[in-house]
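Visitor: curious how this folds, go ahead:
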Amino acid sequence: MKKRKQIVIARILILLLFLVLSACSTSKVARYPELDRPDLPSSGYAVASWYGKDFHGKQTSSGEIYNMYSNTCAHKEYPFGTKLKVTHTTNNKAVTCTVNDRGPFIEGRDIDLSYAAAKDIGLIGPGVSTVLLEVEGRDNKYIRRIKVQSDEKTGPFTIQIGSFTEGANAVRLKAGLDLKYNNSYIQEVEINGAKYFRVRIGNYEDFNSALTIAEELGQVGYESIIMKAEVKI
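Guide: Predicted coordinates:
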């Protein structure tokens, strides 16, 4: 009986040690409420185009994989997860799509629809047309947690948005960030013979400055990790 008690106690101690170590190694996280963007109109006219098979299966700015057969869209400003009703002004056909990407990157265009969404409103043929956009809400699952790599409060700090083994994915993510931020960059590192392309924003001397931007990024829908600027993980 005494030996059995000792075994039980030993197992409990091992479990407690595991929990303590896990807590120490886990980054601090915080979840933030839905972003309030009064500067973005709830409705208005826009120039729409569409994108299809050339991007099918590739990663979007939100981190999701682009599926040309889903009703999604790319917009320059609306937070990821925003539900937009898109009405083709020529034929009054409408579709609701979810913003999960950034773009378009062609001057004079405001929104890129997926192939499926464009087909629903008859945009495939003309390619570009005027549409009416109406915000119908937002899917809050796109709001991201902010991760903090360490407890250090002495800068400089940077914010990592993504890490890729393919440079093209990093370039696309940076292009989306460049629509609003002028201090994003790609850091190329080699670890154990493998190349990684890190997409990061800023070089902040104090933690609170980095946190302010990270909060904004997390609310919009970007994965954000605050870390020391010189860290190359």
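Visitor: okay, CA-based contacts and neighbour counts for the rest of this
Guide: Noted.
Visitor: residue 50 is in contact with residue 126, isn't it?
Guide: No - here residue 50 does not reach residue 126: they are 10.1 Å apart, not a contact under Cα atoms under 8 Å.
Visitor: higher neighbour count, those two?
Guide: Counted by other Cα atoms under 10 Å, residue 50 and residue 126 do not tie: residue 50 has more neighbours, with 22 against 8.
Visitor: can you pull the contacts of the more buried one?
Guide: Residue 50 is in contact with 111-115, 118, 123-124, 127-128, counting by Cα atoms under 8 Å, 6 or more residues apart in numbering.
Visitor: one more, please, to line up against the first structure:
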Amino acid sequence: MSAISVALAAVLYQDRSTPDIVKLGKGVASVDARPVGDLAGSDLEPRVLADPIGPKPTPSERAIGSGDASFYGNELAGNRTASGEIFDPERLTAAHRTLPLGSRVRVTNSRNSESVVVRINDRGPFHGNRVIDLSTAAARTIGLIRSGTGRVSLALLVN
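Guide: The predicted structure is shown next:
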């Protein structure tokens, strides 16, 4: 089982220390829609925004279970996560006990079928029977802000 985890971690690992730069015609652009020149030397991670049109199709998703989700927000803003990055409640990230850091997971709210793709960058949750802790932005996207917790299903995105 650990060999599979190591292989999965290697496949899913992506350096997120700087925003993604993509070719655009004969030039380049930041995925963050900021001038590339403004990003020189920047240690900001790209913000992944919810797609207002709907989720993009993925090559493959593997259901990995369901359970209760909660979210954490401003009280931990600025702290380092298990991945070493600074926690920003407005990024689409989450904490999971065992998935490799860098894994991408589709979290679907069982009550309203809203879903969001998050990147695992921290460990937890370590209280109750919760299966995942979402950032504020992720919880807002799937409608968990008002209730604070909710039943969700999880699917691991694989390439």
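Visitor: ok so, going back, only whichever of the contacts of residue 50 of structure 1 are buried, select them in ChimeraX.
Guide: Per 16 or more other Cα atoms under 10 Å, the buried members of the contacts of residue 50 of structure 1 correspond to this ChimeraX selection:
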select :111,112,113,114,115,118,123,124,128
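Visitor: tell me which two of the contacts of residue 50 of structure 1 sit farthest apart.
Guide: Greatest spatial distance in the contacts of residue 50 of structure 1: 111 and 124, 14.1 Å, computed using Cα to Cα.
Visitor: give me the neighbour count for the aligned partner of residue 64 of structure 2 in structure 1.
Guide: When structure 1 is aligned by TM-score structural alignment, residue 64 of structure 2 is paired with residue 43. Residue 43 of structure 1 is flanked by 14 other residues according to other Cα under 10 Å.
Visitor: surely residue 43 of structure 1 is in contact with residue 135?
Guide: Yes - counting by Cα under 8 Å, residue 135 is a contact partner of residue 43 of structure 1 at 6.2 Å.
Visitor: which residues belonging to the helix ranked longest in structure 2 are considered buried?
Guide: If you go by DSSP state H, structure 2 has its longest helix at helix 2-12. Buried residues in helix 2-12 of structure 2, defined by neighbour count with 16+ other Cα under 10 Å: 8-9, 12.
Visitor: for stretch 95-112 of structure 2, same thing?
Guide: 95-97, 99-110.
Visitor: in structure 1, what stretch matches it?
Guide: With TM-score structural alignment applied, stretch 95-112 of structure 2 matches the range 74-91 in structure 1.
Visitor: and the strand of greatest length in structure 1, how far out from the chain middle?
Guide: Secondary structure assigned by DSSP state E gives strand 194-206 as the longest strand of structure 1. Averaging C-alpha positions (Cα atoms, centre = their mean, to the nearest Å) puts strand 194-206 of structure 1 15 Å from its chain's average.
Visitor: which elements pack onto it?
Guide: Applying 3 or more Cα pairs under 8 Å, 6 or more residues apart in numbering; DSSP states H and E, one finds that strand 194-206 of structure 1 contacts strand 154-164, helix 167-178, strand 184-191.
Visitor: of all the buried residues of helix 2-12 of structure 2, which comes closest to residue 124 of structure 2?
Guide: If you rank the buried residues of helix 2-12 of structure 2 by distance to residue 124 of structure 2 using Cα to Cα, residue 9 comes first, at 17.5 Å.
Visitor: helix, strand, or coil at the aligned partner of residue 153 of structure 2 in structure 1?
Guide: Matched by TM-score structural alignment, residue 153 of structure 2 corresponds to residue 132 in structure 1. The three-state assignment at residue 132 of structure 1 reads strand, by DSSP: H, G, I helix; E, B strand; the rest coil.
Visitor: OK, contacts around residue 132 of structure 1?
Guide: So residue 132 of structure 1 contacts 43-46, 85-89 (Cα under 8 Å, 6+ apart).
Visitor: skipping adjacent residues, who's closest to it in space?
Guide: residue 45 (4.5 Å; Cα to Cα, 6 or more residues apart in numbering).
Visitor: residue 111 is in contact with the one you found, correct?
Guide: No - contact criterion Cα under 8 Å: residue 45 of structure 1 and residue 111 do not qualify, at 10.6 Å.
Visitor: quick one: the helices in structure 2, in order.
Guide: With DSSP H as the criterion, structure 2 has helices spanning 2-12, 136-142.
Visitor: nearest to residue 83 of structure 2, out of those helices?
Guide: Judging the helices of structure 2 by Cα to Cα, what sits closest to residue 83 of structure 2 is helix 2-12, at 12.4 Å.
Visitor: can you pull the contacts of residue 101 of structure 2?
Guide: Residue 101 of structure 2 neighbours (Cα under 8 Å, 6+ apart): 9, 13, 83, 119-122.
Visitor: list the buried ones in stretch 66-74 of structure 1?
Guide: By 16+ other Cα under 10 Å, the buried positions in stretch 66-74 of structure 1 come out as 66-68, 71-74.
Visitor: among those residues, which lie within strands?
Guide: Going by DSSP E, the strands hold 72-74 from the buried residues of stretch 66-74 of structure 1.
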